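Asker: got a structure for you, letters missing:
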């Protein structure tokens, strides 16, 4: 594989690794928000923002962590037949199926950019009583989709190299 592809794979792997390590701790933010909400429900009037803020934290958690999950094979796979294949056959099949993922993520990112630009242009807010602006979470979602898309391309390069008998890392 050319050096440019090797550098790309290393850069994207390193980026998603560190982003994943940071995002991993967002679960504690969500737990803290929900704990605060539970305490306030028993002591006083529950705040309007807690449920929706916990949902936003969860969206950021799984969207921005998508590249890390893809990089570390932490996604769901039906491996009834897959587990029996040789590493080269797995790499060949993975290099084909990752193309579908890249296509899907490309469409998702296109829609995300469209939705984010709408939210920024018109000041879109949620329909809840709290009514927060939607642009920040949509921007975070686009960043997560972009990181996952970049990781999917890196996975494609790794799978092609593995199918050829090389190893990229």
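Answerer: Cool, got the structure. Since this is a predicted model, take the numbers as computed values, not measurements.
Asker: only C-alpha atoms for contact and neighbour calcs from this point on.
Answerer: Noted.
Asker: And stretch 38-53, end to end?
Answerer: 14 Å (CA to CA, to the nearest Å).
Asker: Oops, could you answer that again for stretch 41-55 instead?
Answerer: 18 Å.
Asker: Residues contacting stretch 140-155, please?
Answerer: Contacts with stretch 140-155, where a contact means CA atoms under 8 Å, 6 or more residues apart in numbering, come from 8-9, 12-13, 16, 59-60, 63-68, 70-71, 95, 98, 101-102, 105-106, 108-109, 112-113.
Asker: okay, which residue is most central for the protein?
Answerer: residue 66 (2.5 Å; CA atoms, centre = their mean).
Asker: Now it: closest residue in space, sequence neighbours ignored.
Answerer: Nearest residue to residue 66, sequence neighbours excluded (CA to CA, 6 or more residues apart in numbering): residue 148, at 5.4 Å.
Asker: Now do the same contact list for the residue nearest to the centre of the chain.
Answerer: 144, 145, 147, 148.
Asker: hold the first one in mind and look at this next one:
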């Protein structure tokens, strides 16, 4: 309401139109999903770097970055769920099913779906760990190797997801002739 009362162009209408375009276009949802997912994965590289550096403000940055990673992973979880239900099952899956590349849907996409269920939970675990154990961090008694392992696992699985997503998208585009 406030934006529409400002003289000049209607910003509220522009924002609403932009959001409507994004959520009615499978291409924009896939792009947004990929960008959010890759940024979420990169937050765990940042956490690893902060753990290695161990500066005065590292714990505060780790807390904020791990919170951002969790938010991005869960946002991506819901966004990709929307895409999967609205677009993938109706249009993309049938385009792959009756081709010689059926294995992309039956193997790659299933692996991708199962990894995707696991990533936000790992992210949440790192977040809870960083918020609940600050005294370990300051006393240098924190068991860093398990935290490194979880963050590296998040990064590794995230990059696998990127590769598998590209494979699925390329297969869909090839079968639809786009």
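Answerer: Yep, it's here. Values in this document were obtained by computation on a predicted structure and should not be read as measured data.
Asker: Superposing both, give me the TM-score.
Answerer: After superposition, the two chains reach a TM-score (TM-score structural alignment, normalised by the length of structure 1) of 0.38; 95 aligned residues with a CA RMSD of 4.4 Å.
Asker: re earlier: scan the contacts of residue 66 of structure 1 and report the most crowded one.
Answerer: Among the contacts of residue 66 of structure 1, residue 148 has the most neighbours (other CA atoms under 10 Å), with 26 neighbours.
Asker: Can I take it that that one is in a helix?
Answerer: Yes. Counting by DSSP: H, G, I helix; E, B strand; the rest coil, residue 148 of structure 1 falls inside a helix.
Asker: Quick check: buried residues in the one helix or strand residue 160 of structure 2 maps to?
Answerer: Residue 160 of structure 2 belongs to helix 144-176 when assigned by DSSP states H and E. For helix 144-176 of structure 2, burial by neighbour count (16 or more other CA atoms under 10 Å) applies to 147-148, 150-152, 154-155, 157-159, 161-162, 164-165, 167-168, 171-172, 175.
Asker: what's the distance between residue 115 of structure 2 and residue 160 of structure 2?
Answerer: Residue 115 of structure 2 sits 9 Å away from residue 160 of structure 2, going by CA to CA.
Asker: With residue 16 of structure 2 instead?
Answerer: Separation of residue 16 of structure 2 from residue 160 of structure 2 (CA to CA): 34 Å.
Asker: Now do the helix or strand harbouring residue 21 of structure 1: everything it contacts.
Answerer: Assessed by DSSP H and E, residue 21 of structure 1 sits inside helix 3-24. Under the criterion CA under 8 Å, 6+ apart, residues 60-61, 64-65, 67-68, 71, 147, 150-151, 154-155, 157-158, 168-169 lie in contact with helix 3-24 of structure 1.
Asker: Mind listing what's buried along stretch 22-39 of structure 1?
Answerer: 23, 26, 27, 30, 33, 34, 37.
Asker: which ones are touching the residue lying closest to the second one once chain neighbours are set aside?
Answerer: Distance criterion CA to CA, 6+ apart; nearest residue to residue 26 of structure 1, sequence neighbours excluded, is residue 61 at 6.1 Å. Counting by CA under 8 Å, 6+ apart, residue 61 of structure 1 touches 23, 24, 26, 27.
Asker: and which of those is nearest to residue 87 of structure 1?
Answerer: residue 24 (29.5 Å; CA to CA).
Asker: Residue nearest the middle of structure 2, spatially speaking?
Answerer: The centroid of structure 2 falls nearest to residue 37 when counting by CA atoms, centre = their mean (2.4 Å).
Asker: For it, which residues are in contact?
Answerer: 72, 73, 76, 158.
Asker: Pull up the gap between the second one and residue 13 of structure 2, please.
Answerer: So that's residue 73 of structure 2. Taken as CA to CA, the span from residue 73 of structure 2 to residue 13 of structure 2 is 29 Å.
Asker: circling back to that earlier point, of all pairs in the contacts of helix 3-24 of structure 1, which one spans the longest distance?
Answerer: 60 and 168 (29.1 Å).
Asker: Which strands or helices does the longest helix seen in structure 1 pack on?
Answerer: Using DSSP state H, we find that the single longest helix of structure 1 is helix 87-122. Packing partners of helix 87-122 of structure 1 (3 or more CA pairs under 8 Å, 6 or more residues apart in numbering; DSSP states H and E): helix 135-163.
Asker: Relative to the whole chain's centre, how far out is the helix it packs on?
Answerer: Here helix 135-163 of structure 1 is found 8 Å from its chain centre; the criterion is CA atoms, centre = their mean, to the nearest Å.
Asker: Please apply the same query to stretch 43-51 of structure 2.
Answerer: Taking mean C-alpha positions (CA atoms, centre = their mean), stretch 43-51 of structure 2 and its chain are 16 Å apart.
Asker: Repeat that for stretch 30-46 of structure 1.
Answerer: 28 Å.
Asker: can you check stretch 51-68 of structure 1 too?
Answerer: The chain centre lies 9 Å from the centre of stretch 51-68 of structure 1; the measure is CA atoms, centre = their mean.
Asker: Quick check: residue 161 of structure 2 touching residue 110?
Answerer: No. Residue 161 of structure 2 lies out of contact with residue 110 (CA atoms under 8 Å); the separation is 11.3 Å.
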